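Engineer: return a 3D structure for these sequence lines:
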Amino acid sequence: MKPTLCLLVASLMMNTAAAAQPVPPDVEKRPHTVKAPFGAERADEYYWLRDDTRKDPAMLAYLAAENRHVDALMAPLKPLEESLYGEIVGRIKQDDASVPYRERGYWYYSRYEAGKDYPVYARRKGDMQAPEEVLLDLNTMAEGKGYFSVGDMEVSQDNRLLAWAEDAVGRRQYTLRFKDLETGRVLDDVIEGVSPNVVWADDNRTLFYVENDPETLLTVRVKTHVLGTPASADRQVYEERDDSFYMGIGRTRDDRYITIGVESTVSSELRYTPAADPGAFTVLAARARDVEYDADHYDGRWVIRTNADGATNFKLMTAPEGASGRGQWQDWIAHDPQVLIEGFELFDGHTAIAERAEALERVRLLFADGRSEFVKADEPAYSMGLSTNPEPDSEWLRYTYTSLTTPATTYELNVNSGERRLLKQQPVIGYDPSLYQTERVWVTARDGARVPVSLVYRKGFKKDGSAALYQYAYGSYGMSMDPGFNQTVVSLLDRGMVYAIAHIRGGEEMGRGWYEDGKLLNKQNTFNDFIDVTRALVAQGWAAKDRVAASGGSAGGLLMGAVANQAPQDYRVMVAQVPFVDVVTTMLDASIPLTTNEYDEWGNPEQKRYYDYMLAYSPYDNVRAQAYPALFVGTGLWDSQVQYWEPAKWVARLRDLNTGTYPIVFRTNMEAGHGGKSGRFQRYRELAESYAFVLSQLDVAH
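Structural biologist: Predicted coordinates for the structure are as follows:
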């Protein structure tokens, strides 16, 4: 698009009071009261928009009307949206492939074919010059489907059979299927309603899987299926009766044991049985509130990562073969209040430990003789982590490295000689990293906490307070938003914008305490941090006060909703994808997927002190008569994590009370769930639309 035309389009969009602006739909109000167990009541006039079947004609008509409104409002920006999409997709090497890894004599990898949306999973026997064996071609499998995803796939121990979990709806209720890799025949065995998590026993006929509750989608039972028998004959080996726990299954590093792990926000429990002769499961250590652990087995011992005994940032312990109970655990790597241990990988003669210090990841190598050294990094803000290392007898460690300017890179390091090999760097067509700069800055929040912020911009940027800023954060569940390369952001940087990741409390960037300070009755710190980062960046000249965009999704969408209510004047435009905005109503309803698992994250609103605290920040409950920033809100009709009706209700109430003139748009993907549309290109269509909206609102030259 020519610059003059682009600016004209932007000015038209900015003039939101213009008579020609499309009128948003007006949805019906129906009286409804939401009651808490202790008697509190709240009016929810849009409660009726909830339809668990997704079939209510009035609800569907409303969502369709909102989509038509987005189409009409965004019509002048269609050339910009197409330009952005072309740029983003144009950076993708369409016939790309993953780094192959070796396991039990085969090299496994995935590859894309030019112009196709889905990967092909394949392997080669012995070396990469051997003939290719296609395991699954998702392009063929997805034909005729609006959504398709494979969540997990596992090859049997004798390399002959493949089990995989597929989802053709987007609701994360998977179907298990099986394939004979020698003949290519898909077997008749089919198991419905499962989690994407499967493990083979050593007999190569028995598969362990996790069954979901059909209503709540919680992981409730572990069962075994014997090939050739009906699913109705599958045997239950474990049932989790506490619905605040998630469940998963796996194999230990040495392949000796099959494990069942359960965990809540504040507690863990692992049980194990021999893979060669599965039977009764032994509990490694019984669950205890505020004690979390995960464990692996290798070289005749258990290695356990745990926060037991006050080890807030976790420590490593060991236990002998056949251990049962914490009384047999012995300290190995001591707790360090300045260093969070995030994970580990066991090898012959050394251990690789994934750590985090001062909001940066690192990998530490610990040798059998007590020596310790760090894998080196070259930039002030980066992300580093352990890669796929299936062979514990290897002297080569694979790890990944990326930054806001460095595309995702896979290295392997010889732990004995120090030799490093570059295996692959994400190809980004037309991208020159020397043109961009990344920085790490620190912002002092209102209570004195130092909040790290990762920044990236195109060189030549002038820090004079005139630029546009795109600020992103998440801030929940202890999930760290590390500064990794995002090729879509290049389209913002090339237009003079600054991109910032605010590492706010509620994540774990600064250790476990950073997470604890941003959940439950400390949740307001998450919102304060985000707002304080914005104000500091503007004060320091990184951006103009009236040219700030904010973005977040899921729990980050809750962040957007709370910030929009609490500091609307600090933002010109916001993007809230699949936002969790009706906190109290959702957390009062145990029938909604994930609710009971979340009590230790948000609080249980059946208790008045949590109810009152959550009600004080819940975005839907705190919409009031004030001028809101422009808002782009997105959801998926089949989302199983944040139900579509939360943003639908929120937008409807915003429309009622917003005194400002900036547009609020609400896009529902009618064929998608929490992660948006399937396929590698489809999600870029959605992203290009939200980017176009943001650029127009910030008056960024296109």
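Engineer: C-alpha from now on. contacts and neighbour counts both.
Structural biologist: Noted.
Engineer: please enumerate the helices of the chain.
Structural biologist: Remark: helices assigned in the chain by DSSP state H are 3-14, 57-74, 78-90, 138-141, 490-493, 512-516, 524-539, 555-566, 583-587, 599-602, 608-617, 645-657, 682-697.
Engineer: so which of those is nearest residue 429?
Structural biologist: helix 78-90 (6.9 Å; C-alpha to C-alpha).
Engineer: and that closest one, what does it pack against?
Structural biologist: Here helix 78-90 touches helix 490-493, helix 682-697, going by 3 or more C-alpha pairs under 8 Å, 6 or more residues apart in numbering; DSSP states H and E.
Engineer: what's the last one packed up against?
Structural biologist: Right, the one you point to is helix 682-697. Right, helix 682-697 is packed against helix 3-14, helix 78-90, strand 573-577, strand 630-636 by 3+ C-alpha pairs under 8 Å, 6+ apart.
Engineer: repeat that for 6 Å
Structural biologist: helix 78-90 (3 or more C-alpha pairs under 6 Å, 6 or more residues apart in numbering; DSSP states H and E).
Engineer: reformat the helices and strands packed on helix 78-90 as JSON lines; add distance to residue 359.
Structural biologist: Output for those, formatted as JSON lines (distance: least, C-alpha to C-alpha, whole Å):
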{"stretch": "helix 490-493", "distance to residue 359": "24"}
{"stretch": "helix 682-697", "distance to residue 359": "28"}
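Engineer: so for residue 572, which of these sits nearest?
Structural biologist: With C-alpha to C-alpha, the closest approach to residue 572 among those belongs to helix 682-697: 7.2 Å.
Engineer: contacting residues for residue 289?
Structural biologist: Under the criterion of C-alpha atoms under 6 Å, 6 or more residues apart in numbering, the neighbours of residue 289 are residue 267.
Engineer: any idea how far residue 316 is from the closest residue to residue 24 other than its chain neighbours?
Structural biologist: Spatial nearest neighbour of residue 24, excluding adjacent residues (C-alpha to C-alpha, 6 or more residues apart in numbering): residue 69 at 5.9 Å. Separation of residue 69 from residue 316 (C-alpha to C-alpha, to the nearest Å): 55 Å.
Engineer: coming back round to it: distance to residue 500 and mean neighbour count added to the helices of the chain, as TSV?
Structural biologist: Converted to TSV, these look like this (distance: least, C-alpha to C-alpha, whole Å; neighbours: other C-alpha atoms under 10 Å):
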stretch	distance to residue 500	mean neighbour count
helix 3-14	23	16
helix 57-74	26	18
helix 78-90	19	18
helix 138-141	35	15
helix 490-493	11	21
helix 512-516	19	22
helix 524-539	9	22
helix 555-566	14	26
helix 583-587	27	22
helix 599-602	26	20
helix 608-617	24	18
helix 645-657	25	22
helix 682-697	15	21
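Engineer: the structure of the following sequence is requested for comparison with the preceding one:
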Amino acid sequence: MLKRSSLSVSIAIILGLSLAACSDQTEQQTNSQQASQTEQQSQLPAPPDAVEKDFIVESPVADRVDTYYWLRDDERKDPEVLAYLEAENEYYDAYRKSYEQLEQTLTDEIIGRIKQDDSSVPYVKGDYEYYTRYEEGSEYPIHARKPVSGGEEQILLNVNELAKDHDYYTAANLTISPNQNLLAYMVDTNGRRQYQLWIKDLTSGEMRKQSLDGLSSSIAWAADNKTLFVIENDPQTLLSTRVLKHQLDAPAEQAELVYEEQDESFYMWLSNSRDNQYVKVQMSSTVADELRILDTSTPDADMTVFAPRERGVQYSAEHINGRWIIRTDWNAPNFKVMQVDADEVGSRDNWQPLIEHSDDVFIQGFTTFTNYLAINERSDGLRRIRVLPWQDFEQQRYIEAEETPFVMYSQRNPEQDTDTLRYGFSSLKTPTKIYAYDMKTGEQELLKQDEVLGDFDSSNYRTKRVWAKADDGTEIPVSLLMRSDFEHDGTAPLYQYAYGSYGSSSDPYFRSTVLSLVDRGFVYAIAHIRGGQEMGREWYEDGKLLNKKNTFTDFIDVTEHLVKEGYAHPDKVFAMGGSAGGLLMGAVANMAPDLYRGMVAHVPFVDVVTTMLDESIPLTTNEFDEWGNPKQEEYYNYMLSYSPYDNISAQDYPALMVTTGLHDSQVQYFEPAKWVAKLRDMKTDNNPLVFSVNMEAGHGGSSGRFSRLEEVAEEYAFILDLLEQ
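Structural biologist: Purely as a prediction, here's the structure:
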């Protein structure tokens, strides 16, 4: 049920004051804030005012008028549209001028915590150990390797050199050939995630751009070291649809079509199996999977269907020693593990059980070794690792956690014939630790702990797991980070984050950036709301399709709980979410605007119905099973009832910072642009509304590590400036 929360009642509960007294106090605070904001905004130029142009959005259910639809320009070239976006950037720059020193302080502070000349822990594959390192002051990584037997470093890619003539540059999915003499990688130069294939000869150093463009980032090698498999995207929808077999340096027209996906509800990617014996092409929709495999020694053979797709059955598989290990939800909502001999693939009837389904444990994934199986799983909303010897599963053991809440996960383990598992451990106050775990003895070695520069001391912080009760009685887990000297008296500011879609879980990883808020007295909260998978598959099912509103009301209930329990002052609550988490921000802003002092919505998906009606927009058809198909009346009406853009009303809204990237292929820039334009016309408050458009980037923001941190500093400066008003 949609609801609005009464800020006055919340204050009364916390402070024990009469409702009338609380109302007077709140009114005084509100008047003071409005006066401050009015004074600040009086010194600004007028915000951009997008003109309204009637446009009919047609639907089999009902037509709607969208007066800002004209802001959509698929070519990103319309002078009127670009002028409007530039005007929004100019307005944002004028707004932030008043706190530019704070923003610079935060930038220096956040970057100052980073060990700039850092290096990853090397992993061994074949004759080399591979790693990534950064140099002092550099934006981009250097990918390198050294012979295991000893010898000098060999630079695979210095991304700083490659990116120097580009405003945006990503080198993705570096993939070494079987003989380890060639490097294949994908390049994106505008953030739209449409890649070009490049090859580097590691013997001669020669780099060659291949003739294929418009690709996904996935790559798989055949055993002959000259045949590559890649995926070509549809130029309109950007869906990954065509698997191509490409001979090195051959023209694009000679690439052979191996497979073409006809069902636009499926994503597709490919890779090599961990033992490099197979090419794997994985097709996945929200509710079904299909895997096709090909022996790398016979690249001209036909691919084999591992098991035919069936709606309601998801699976993935990995090969080891003549058999396939399978993770599947076949009659197992929280997934189970099965196996099949390599010569018996083709039907699920041949699958044999290994690890049965549990109502209390969600199997996240697994890593196969010659002698052991390592299971990544969730229980009580936390990620753990369970190690089982193939010879006797009764001898299983869990890797022990050092504290809670935490996250534990398998690191990169390319070699199967080893008894050493590499894994990562982190918490909100503990920087990531990389361990080598001896699966035979249970002993472990700390290989590295991320270094945080400055005066960071983990003992200055404490973490906590609390549970907030939703309206329907469901207990929502919440991870908290605060200073050790935190006073539990209801005076602290709160920064609350959540995502809550696609079954993607928001784990309590360490983030050094958020210390800039926590050190200024904030409580940092991750709300593990429904729509993720923190509490198992049912947690996801209860937050999608016709249950989607649970995601939004859970977030609101968490806020109310934290305020009621004295973790935050009711007038100092801030919220942030991005992408589908931006949808969360937009819905909550409409439903409970009085709970939040300010909100940050990064690349927000806010025009749900119009986007999901248009199958030419990237990703739309893939997501009917996530949001619903609005061409069906039941889903149309439900989606329309929460779509942030469609539910803007003449009411007061929190201060809002909205961001987007002009080349975003996941959430097109025009969704937040229209949302901001309509909010400007409809909202009745004087609270700030700023819109930052990165004209050179896509969904992930800037590509350089420092420029990304600068964007975080912008967000925090916006919040802290509001707090001081």
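Engineer: follow-up on the earlier one: as a markdown table, the helices of the first structure with distance to residue 49 of the first structure would be great.
Structural biologist: Below are those laid out as a markdown table (distance: least, C-alpha to C-alpha, whole Å):
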| stretch | distance to residue 49 of the first structure |
| --- | --- |
| helix 3-14 | 30 |
| helix 57-74 | 6 |
| helix 78-90 | 30 |
| helix 138-141 | 34 |
| helix 490-493 | 36 |
| helix 512-516 | 34 |
| helix 524-539 | 28 |
| helix 555-566 | 19 |
| helix 583-587 | 13 |
| helix 599-602 | 24 |
| helix 608-617 | 21 |
| helix 645-657 | 6 |
| helix 682-697 | 24 |
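Engineer: how about stretch 294-304 of the first structure, aligned to which bit of the second structure?
Structural biologist: With TM-score structural alignment applied, stretch 294-304 of the first structure matches the range 316-326 in the second structure.
Engineer: one more: stretch 593-611 of the first structure?
Structural biologist: Counting by TM-score structural alignment, stretch 593-611 of the first structure sits on residues 618-636 of the second structure.
Engineer: for residue 320 of the first structure, which of the helices and strands packed on helix 78-90 of the first structure is the nearest?
Structural biologist: helix 682-697 (47.7 Å).
Engineer: that closest one aligns to what range in the second structure?
Structural biologist: Using TM-score structural alignment, helix 682-697 of the first structure pairs with 707-722 in the second structure.
Engineer: distance from that stretch to the first structure after superposition?
Structural biologist: After superposition onto the first structure, stretch 707-722 of the second structure sits on average 1.0 Å from its aligned residues (mean C-alpha distance after the TM-score superposition for the first structure).
Engineer: buried set for stretch 684-693 of the second structure?
Structural biologist: Buried residues in stretch 684-693 of the second structure, defined by neighbour count with 16 or more other C-alpha atoms under 10 Å: 685-693.
Engineer: is it correct that residue 536 of the second structure is in contact with residue 360?
Structural biologist: No: using C-alpha atoms under 6 Å as the test, residue 536 of the second structure is too far from residue 360 to be in contact (7.6 Å).
Engineer: still on that earlier bit, of the helices and strands packed on helix 78-90 of the first structure, which is nearest residue 170 of the first structure?
Structural biologist: Nearest to residue 170 of the first structure, of all these, is helix 682-697, at 13.6 Å by C-alpha to C-alpha.
Engineer: what's the closest one in contact with?
Structural biologist: Here helix 682-697 of the first structure makes contact (C-alpha under 6 Å, 6+ apart) with 10, 14, 81, 84-85, 677.
Engineer: residue 356 of the first structure: which of the residues you listed is nearest?
Structural biologist: After measuring those against residue 356 of the first structure - C-alpha to C-alpha - the closest member comes out as residue 677, at 32.8 Å.
Engineer: just give the nearest non-adjacent residue to that closest one, would you?
Structural biologist: Leaving aside its sequence neighbours, residue 677 of the first structure sits nearest to residue 683 (C-alpha to C-alpha, 6+ apart; 5.8 Å).
Engineer: contacting residues for residue 114 of the first structure?
Structural biologist: Each residue near residue 114 of the first structure by C-alpha under 6 Å, 6+ apart is listed here: 94-95.
Engineer: try 10 Å
Structural biologist: Neighbouring residues of residue 114 of the first structure by C-alpha atoms under 10 Å, 6 or more residues apart in numbering: 92-96.
Engineer: in PyMOL, how would I select the buried members of those?
Structural biologist: Buried members of those, defined by 16+ other C-alpha under 10 Å, are picked up in PyMOL with:
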select buried, resi 92+94
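Engineer: what segments of the stretch 251-400 of the first structure are strands?
Structural biologist: Remark: strands assigned in the stretch 251-400 of the first structure by DSSP state E, counting those that start in this stretch are 257-263, 268-274, 282-285, 293-298, 301-306, 315-320, 330-333, 340-346, 350-357, 360-367, 372-374, 383-386, 396-402.
Engineer: residues in contact with stretch 220-236 of the first structure: which ones?
Structural biologist: Contact partners of stretch 220-236 of the first structure, identified using C-alpha under 10 Å, 6+ apart, comprise 178, 187-192, 194-195, 198-201, 203-214, 237-243, 245-249, 260.
Engineer: that one corresponds to what range in the second structure?
Structural biologist: Here stretch 220-236 of the first structure aligns to the second structure at residues 241-257, judged by TM-score structural alignment.
Engineer: now the terminal residues of that stretch, how far apart.
Structural biologist: End-to-end distance for stretch 241-257 of the second structure, by C-alpha to C-alpha: 11 Å.
Engineer: repeat for stretch 545-554 of the first structure
Structural biologist: Its start and end residues considered, stretch 545-554 of the first structure measures 26 Å (C-alpha to C-alpha).
Engineer: which stretch among the strands of the stretch 251-400 of the first structure comes nearest residue 411 of the first structure?
Structural biologist: Taking C-alpha to C-alpha, strand 396-402 is the member of those nearest to residue 411 of the first structure, at 5.5 Å.
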